[in-house]
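Colleague: what's the 3D shape of this:
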Amino acid sequence: MGIDGRINANLIAMGLTVPTPIQAEAIPAIVAGRDLLGLAQTGTGKTAAFGLPMITRLIKYGRKPDPRTCRALILAPTRELATQIAQNVDAYAEGTPVRSYRIVGGASINVQTERMSRGVDVLIATPGRLIDLLERQAIDLSATEYLVLDEADQMLDIGFIHALRRIARLLPAKRQTLLFSATMPKLMSELADSYLKDPVKVAVNPPGKAAEKIEQGVHFVNQGDKATLLAEYMSKHTDELAIVFGRTKHGSEKLATLLDKWGYKVAAIHGNKSQGQRERALASFRAGETKVLVATDVAARGIDIPEVAHVYNYDLPNVPENYVHRIGRTARAGRTGRAVAFCAPAEIGELRAIERAMKAKIPVIGGEAPFELAGRTGPGTGPNAGQNAGRGGPKGGKPAFDGKKRPARRPSRAPRANQGGNRQHAE
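Modeller: Predicted coordinates for the structure are as follows:
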């Protein structure tokens, strides 16, 4: 496919010998120098799709970059995704002269300024921190020949459109631009039209469609009963990794504290955590020391941990497309996974929006569906289906969808962890 032999050797050592569909279609076009619009789900190998041919072309320069410059710029919406990309790029480029550097918020800007004074081949950055360094004149983008926008739809989602336009004005008109996204909202089409020149379009999955190996389900439950219901589910797989998504920073922290009191090995990641806290939480989760990670949408992309077997949408996302990204944290690297959404009466609108975005119904696996959704098929939709939703203590009882009828019990006095709230602020 035109990839440098040293990179191929690294891939073989990593056990990567067969390209994924997005890689098979994108790599030849990128090697040929074409702009590219890639539409694919998370976890399909997009980093290698743009990283391998880019590193191959950078190897051919044969000299170090000038001070303060970068030859390739990769923009990512979150610190976690930027870190993930940097780790992959370093692994692909091992043994070659290509060097990468990551700049994100929450780290010392003075250290970042000093490092950029020597120049770098590949710069991986979040837009906000890149703007900070540009304002300090610590980075010069006039020599940047490759621009990659990864998970561009989320960058638009959390308000980075103005930062992207500002950055684009500082880049050479003659460059190769690669844009990757899992969804294709209208603003994304406009962005592609203005940034890409005669691009090759690669779409390996319909935008908004979830991975086929994810077993999905929705459980209807009152907001105040969600915590005990979550504990019931998790008590059945205490040795497997699970990610729980909340809507707000405060609510996610409160839920993590509650689960910790109930004896779960839990950590939290959200915008109020420092970069060091977030990295330690991820490292502990990746090592299996922490079994449950409670997160806001800051973790919906950029976490590539194949061992994650379960995803719980404790609160449904305000942005329908984020549902696909959230559940995409499981069923990675060819594995299967399970995603359960908890839907309170006030979240029916969010559920409908998610199903419209995916063009598919999520099977009901527990609780009693509201009247307007009562015609849907699936277990847990009968007249007695909701009697056990959220009942029982944090360590006892099976979720209602297992088909066994049990007498209703009053829920324990669990604090109401995260009852919605305003949409999470941009990181």
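Colleague: use CA for all of it now, contacts and neighbours both
Modeller: OK.
Colleague: surely Asp121 is within a strand?
Modeller: Yes. Using DSSP: H, G, I helix; E, B strand; the rest coil, the assignment for Asp121 is a strand.
Colleague: verify the stated contact: it with Ser100.
Modeller: Yes. Taking C-alpha atoms under 8 Å as the definition, Asp121 is a contact partner of Ser100 at 5.8 Å.
Colleague: comparing the two, which residue is more hemmed in?
Modeller: The residue with more neighbours, out of Asp121 and Ser100 and counting by other C-alpha atoms under 10 Å, is Asp121; that gives 22 against 19.
Colleague: tell me the spacing between the more buried one and Leu187.
Modeller: 30 Å (C-alpha to C-alpha, to the nearest Å).
Colleague: what do you get for Thr177?
Modeller: For Thr177, the distance to Leu187 equals 17 Å [C-alpha to C-alpha].
Colleague: so the two - more neighbours on which side?
Modeller: Between Thr177 and Leu187, counting by other C-alpha under 10 Å, Thr177 is the more crowded of the two (24 against 13).
Colleague: close enough to count as contact, the more buried one and Leu147?
Modeller: Yes. At 4.8 Å, Thr177 counts as touching Leu147 under the criterion of C-alpha under 8 Å.
Colleague: Val311: which element?
Modeller: Using DSSP states H and E, Val311 maps to strand 308-313.
Colleague: show me where the stretch 151-300 of the chain has strands.
Modeller: In the stretch 151-300 of the chain, the segments counted as strands under DSSP state E, counting those that start in this stretch are 176-181, 200-203, 214-220, 241-245, 266-269, 292-295.
Colleague: one more, so I can put them side by side:
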Amino acid sequence: MLLNAAPVHAPGARSTVQSLGASRIREVANAGIGLPDVLPFWFGEPDETTPVFIRDAAKEALDAGDTFYTHNFGVPPLREAIAAYVSALHRPVDVDRVAVTSSGVSALMLLSQLIINPGDRVVAVTPLWPNLLEIPKILGAQVVKVPLRFEQHGSRTWELDLQQLLDALTPDTTAVYLNSPNNPTGWVIAPEQQEVILAHCRRHGIWILADDVYERLVYDGDPSRRACAPSFLDIASPEDRLVSANSFSKSWLMTGWRLGWVVAPQPMMADLGKLIEYNTSCAPGFVQRAGIAAIEGGEDIIHRTVARYQSARDFLYERLNALPGVTAPRPKGAMYLFFRIDGRREGDTLALCKRLVVDARLGLAPGNAFGDEGEGYIRWCFASSLERLDEGVRRLAAFLETR
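Modeller: Below is the predicted model:
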């Protein structure tokens, strides 16, 4: 018999991590793994592969031996290309304010680590991509949510109650998280709202963390102009408390490449470099070469993608609203329809999506994955061919008929 044996401590993550909500999008997708003939519209991902010229750039870099560490902030040609790209869309941005990251998700985490302390109060406009809701919680922050309102009359759109947001942005608030165009609703913030929010945040010293990943995916604009959503980068000065996260994933069909970037005030960059070093060190060099090719030669890809997605959006919008009991607002941006099925039981969105996977072989994302404010809604990624969307609607209609 062992005397004075050390107590047994069961292994487990820290309490903050245990309290995080698991992704319900992944939960639905996992329910569909192994099932034949499932149409997957649950992830924010196109049904097209990355263009050949971007893939070739990565292959050429690999063949040339580009397999070593790079600068924490990224290779100079890519940083310069990003700075020129952002400057052409918005106000001029110096290259010393740009850092390359290993994905847009990493960009959001790095920026949050840069500005958030444990116990800080953070405001988020919701419904919102679950990763962005949980990141500040990982850092020990309190997240206060300001929900968008669904306007059922007229154009059927999601709208921001600006006064409600300003009331939530109290002087003890550290940061506001804004994603526009929004995942999952497709809401796009108005420039005049941005002006008011920026002035309010300046007055109280509140950081604005802008998730600009979908900024090029906006619809119903002038097709002869370079489409881009309104951005705080259009109006903010370099000294403002504004940080912007972006990604190559959506605009250039590069979801699997895991390449993104941030724009931050220059005085923050040295500390940002530390965080990049301690998180990922750097993005792979050959992937960065693909990023250079995307920016330098990919504008036609973006224009074609926006036109394709707008057609898909309009098609799916009309088809869904033709189904009895379905209400689908028309999104102004991003790549999703966030729709409601009337007559459902309260709190059953996750279960409903799991049933759709098993019974209809249709993969959609449950609205409550994006916060409690999304309960009752379902997200459908329309970055797909009209034929696949048509088959998906047919399966949904058949499922609803048998309920």
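Colleague: next, the TM-score between them, please.
Modeller: Laid over one another, the chains give 0.38 as their TM-score (TM-score structural alignment, normalised by the length of structure 2), with 228 aligned residues with a C-alpha RMSD of 5.9 Å.
Colleague: coming back round to it: orientation of the strand holding Val311 of structure 1 relative to strand 241-245 in degrees?
Modeller: Counting by axes from the mean of the first three to the mean of the last three C-alpha atoms, to 10 degrees, strand 308-313 of structure 1 lies at 20 degrees to strand 241-245.
Colleague: what's the helix or strand that comes right after strand 308-313 of structure 1 packed up against?
Modeller: Toward the C-terminal end, the helix or strand that comes next after strand 308-313 of structure 1 (DSSP H and E) is helix 321-327. Applying 3 or more C-alpha pairs under 8 Å, 6 or more residues apart in numbering; DSSP states H and E, one finds that helix 321-327 of structure 1 contacts strand 308-313, helix 348-358.
Colleague: out of these, which is closest to Lys46 of structure 1?
Modeller: strand 308-313 (19.2 Å; C-alpha to C-alpha).
Colleague: quick one: work out the angle between the closest one and strand 214-220.
Modeller: 30 degrees.
Colleague: what is strand 308-313 of structure 1 packed up against?
Modeller: strand 241-245, helix 321-327, strand 337-343.
Colleague: so who does Lys59 of structure 2 touch?
Modeller: Phe286 (C-alpha atoms under 8 Å, 6 or more residues apart in numbering).
Colleague: okay, Tyr233 of structure 1 and Val292 of structure 1: tell me how far apart.
Modeller: Going from Tyr233 of structure 1 to Val292 of structure 1 by C-alpha to C-alpha gives 12 Å.
Colleague: ok, Leu187 of structure 1 next?
Modeller: Counting by C-alpha to C-alpha - Leu187 of structure 1 and Val292 of structure 1 are separated by 35 Å.
Colleague: could you do Lys201 of structure 1 as well?
Modeller: Remark: distance between Lys201 of structure 1 and Val292 of structure 1 (C-alpha to C-alpha) = 38 Å.
Colleague: which one of those two is surrounded by more residues?
Modeller: Ranked by neighbour count (other C-alpha under 10 Å), Lys201 of structure 1 and Val292 place Val292 first, with 27 against 15.
Colleague: settle this for me: the more buried one is touching Arg286, isn't it.
Modeller: No. Counting by C-alpha under 8 Å, Val292 of structure 1 does not reach Arg286; the two are 10.5 Å apart.
Colleague: could you give me the buried positions within stretch 313-326 of structure 2?
Modeller: Judged by neighbour count (16 or more other C-alpha atoms under 10 Å), stretch 313-326 of structure 2 contains these buried residues: 313, 316-317, 319-321, 323, 326.
Colleague: closest to Gln113 of structure 2 among those residues?
Modeller: Of all those, Arg313 has the smallest distance to Gln113 of structure 2: 35.5 Å, by C-alpha to C-alpha.
Colleague: all good on my end, thank you.
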